[in-house]
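J.: pasting the structure only:
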């Protein structure tokens, strides 16, 4: 039971969780824009509109903020059931459906930029990045295999899946804050058609 004038436990828990989320949001944005080393905890606190001491209440070190972002916000297995994404006989459309379902550019673009930027100096980020890439390759292979009417050589299937995953990563990780643009949806559609043509041509 809360004492008169005190904050009820549930409301306090919601408030504390909101502050933690604000810190992670601010850190993700700043790490993506400026890099981990160039981002101070003072800047994170200012962007999150919280006292600097509150950051260390939740995260003992700046490195732990980065680790938490990857652990909690990077999808380990972003998609498992691809049945609804398959357009029979149209692998290019199926690939575009997969990209739309994953929506990496909207939901994970800044975090993916952080990981690509920091993986060289923070080896711990390489494992979750490899895990994500492998999961995306496997999902792409399932989509392609289900959408092509004829048999496909395993090597061709994997090569085409790797190409498509690279295109999706490129679209999600290119840093638009520096005036650069990744592949547009129309360009991704062209890449999907190229991958589909290469797959059927090599099958």
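T.: Nice, thanks for sending it over. Please read all numbers here as calculations on a predicted model, not as lab measurements. Residues are numbered from 1 along each chain as shown.
J.: Could you use CA atoms for every contact and neighbour count after this?
T.: Noted.
J.: counting contacts, what elements does the lengthiest helix in the chain pack onto?
T.: Using DSSP state H to define each element, the chain has its longest helix at helix 9-34. Helices and strands touching helix 9-34, as assessed by 3 or more C-alpha pairs under 8 Å, 6 or more residues apart in numbering; DSSP states H and E, comprise helix 41-48, helix 52-58, helix 62-73, helix 109-118.
J.: so which of those helices gets nearest residue 153?
T.: helix 109-118 (31.0 Å; C-alpha to C-alpha).
J.: take a look at this one as well, against the first:
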């Protein structure tokens, strides 16, 4: 029962904070949405801030993908980059990404978590490009391409686009990134 209550509180907080923002979401609203007394929130989370940091820590992993073979298609870096975004999107909820990007500006713990995630995404992107590019690219080119891809991925995925629009934007960026590799697989 304790795990269910804690999960209900986190679910309610995630929904409300994504819609309203952290500062505009009182703990009373979280308690009401979760169907628990307000005091019970503080049994599980000593501060309102700890609700936010728990949401980010538990629901937005900093190492969401460790096996690039699941997304890399040999000779098709453009497809591989889109596959990477799709694999990550299946694991994360859009609401958590929205919270992370919005609250990183004002909450240092969230900002550090997002930085760690960005570093991991960059490293995974380099590996995906290395595994999928038909030509061997210099490390500095892979690094630059990965930086551009992660910036685009983080920018596009936190906006409220439907799946098809989001993928179309990312495919466009993937074409540019792979052109930078000198390995554009589709005209």
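T.: Received the coordinates, thanks. All of these numbers come straight from a predicted model, not from anything done at the bench.
J.: Mind checking the TM-score on these two?
T.: With the length set by TM-score structural alignment, normalised by the length of the second structure, the two chains reach a TM-score of 0.89; 183 aligned residues with a C-alpha RMSD of 2.0 Å.
J.: Pull out the buried positions in the longest helix of the first structure.
T.: In terms of neighbour count (16 or more other C-alpha atoms under 10 Å), helix 9-34 of the first structure has its buried residues at 19-20, 22-33.
J.: same check, this time on stretch 46-55 of the first structure
T.: Quick answer for stretch 46-55 of the first structure (16+ other C-alpha under 10 Å): 47, 48, 50, 52, 55.
J.: Output those in TSV; the columns should cover distance to residue 188 of the first structure.
T.: As requested, these are exported to TSV (distance: C-alpha to C-alpha, whole Å):
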residue	distance to residue 188 of the first structure
47	34
48	35
50	40
52	42
55	39
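J.: Which pair in those residues has the greatest spatial separation?
T.: Based on C-alpha to C-alpha, the longest span within these runs between 47 and 55 and measures 11.7 Å.
J.: Overlap of the contact sets of those two?
T.: Shared contacts of residue 47 of the first structure and residue 55 (C-alpha atoms under 8 Å, 6 or more residues apart in numbering): residue 23.
J.: Can you tell me the number of residues neighbouring the corresponding residue of the first structure for residue 97 of the second structure?
T.: Aligned by TM-score structural alignment, residue 97 of the second structure pairs with residue 112 of the first structure. Neighbour count for residue 112 of the first structure, taken as other C-alpha atoms under 10 Å: 24.
J.: Enumerate every residue touching residue 112 of the first structure.
T.: 172, 173.
J.: now do residue 16 of the first structure
T.: Residue 16 of the first structure touches nothing, counting by C-alpha under 8 Å, 6+ apart.
J.: what do we get in the second structure for it?
T.: By TM-score structural alignment, residue 16 of the first structure lines up with residue 2.
J.: Could you do residue 50 of the first structure as well?
T.: Residue pairing (TM-score structural alignment): residue 50 of the first structure is matched to residue 36 of the second structure.
J.: any idea how far residue 170 of the second structure is from that match?
T.: Applying C-alpha to C-alpha, to the nearest Å, the value for residue 36 of the second structure to residue 170 of the second structure is 41 Å.
J.: do the same with residue 27 of the second structure
T.: 37 Å.
J.: So between these two, which is more surrounded?
T.: Remark: of residue 27 of the second structure and residue 170, residue 170 carries more neighbours, 22 against 19, as counted by other C-alpha under 10 Å.
J.: Can you tell me the residue that sits opposite the more buried one in the first structure?
T.: Using TM-score structural alignment, the equivalent of residue 170 of the second structure in the first structure is residue 188.
J.: ok, now which ones touch its match?
T.: 96, 167, 168.
J.: so of those, which ones are in helices?
T.: Among these, the residues falling in helices (DSSP H) are 96, 167, 168.
J.: neighbours around the first one, how many?
T.: Read it as residue 96 of the first structure. Neighbours of residue 96 of the first structure under the rule other C-alpha under 10 Å: 23.
J.: any idea how far residue 52 of the first structure is from it?
T.: As judged by C-alpha to C-alpha, residue 96 of the first structure and residue 52 of the first structure stand 43 Å apart.
J.: so where is stretch 55-75 of the second structure in the first structure?
T.: Using TM-score structural alignment, stretch 55-75 of the second structure corresponds to residues 69-89 of the first structure.
J.: which of the residues in that stretch are buried?
T.: Buried, per 16+ other C-alpha under 10 Å, within stretch 69-89 of the first structure: 69, 70, 74, 75, 76, 82, 85, 86, 87.
J.: Same question for stretch 194-203 of the first structure.
T.: Of the residues in stretch 194-203 of the first structure, those buried (16+ other C-alpha under 10 Å) are 195, 196, 199, 200.
J.: Give me the aligned partner of the last one over in the second structure.
T.: The pairwise alignment with the second structure assigns residue 200 of the first structure to residue 182, based on TM-score structural alignment.
J.: Please name the residues that touch its match.
T.: 135, 137.
J.: Apply 10 Å and report the result again.
T.: If you count contacts by C-alpha atoms under 10 Å, 6 or more residues apart in numbering, residue 182 of the second structure has them with 133, 134, 135, 136, 137, 141, 176.
J.: The second one and residue 78 touch, don't they?
T.: To tie it back to what came earlier, the one meant is residue 134 of the second structure. No. Judged on C-alpha atoms under 10 Å, residue 134 of the second structure makes no contact with residue 78 at a distance of 11.2 Å.
J.: Much appreciated, bye for now.
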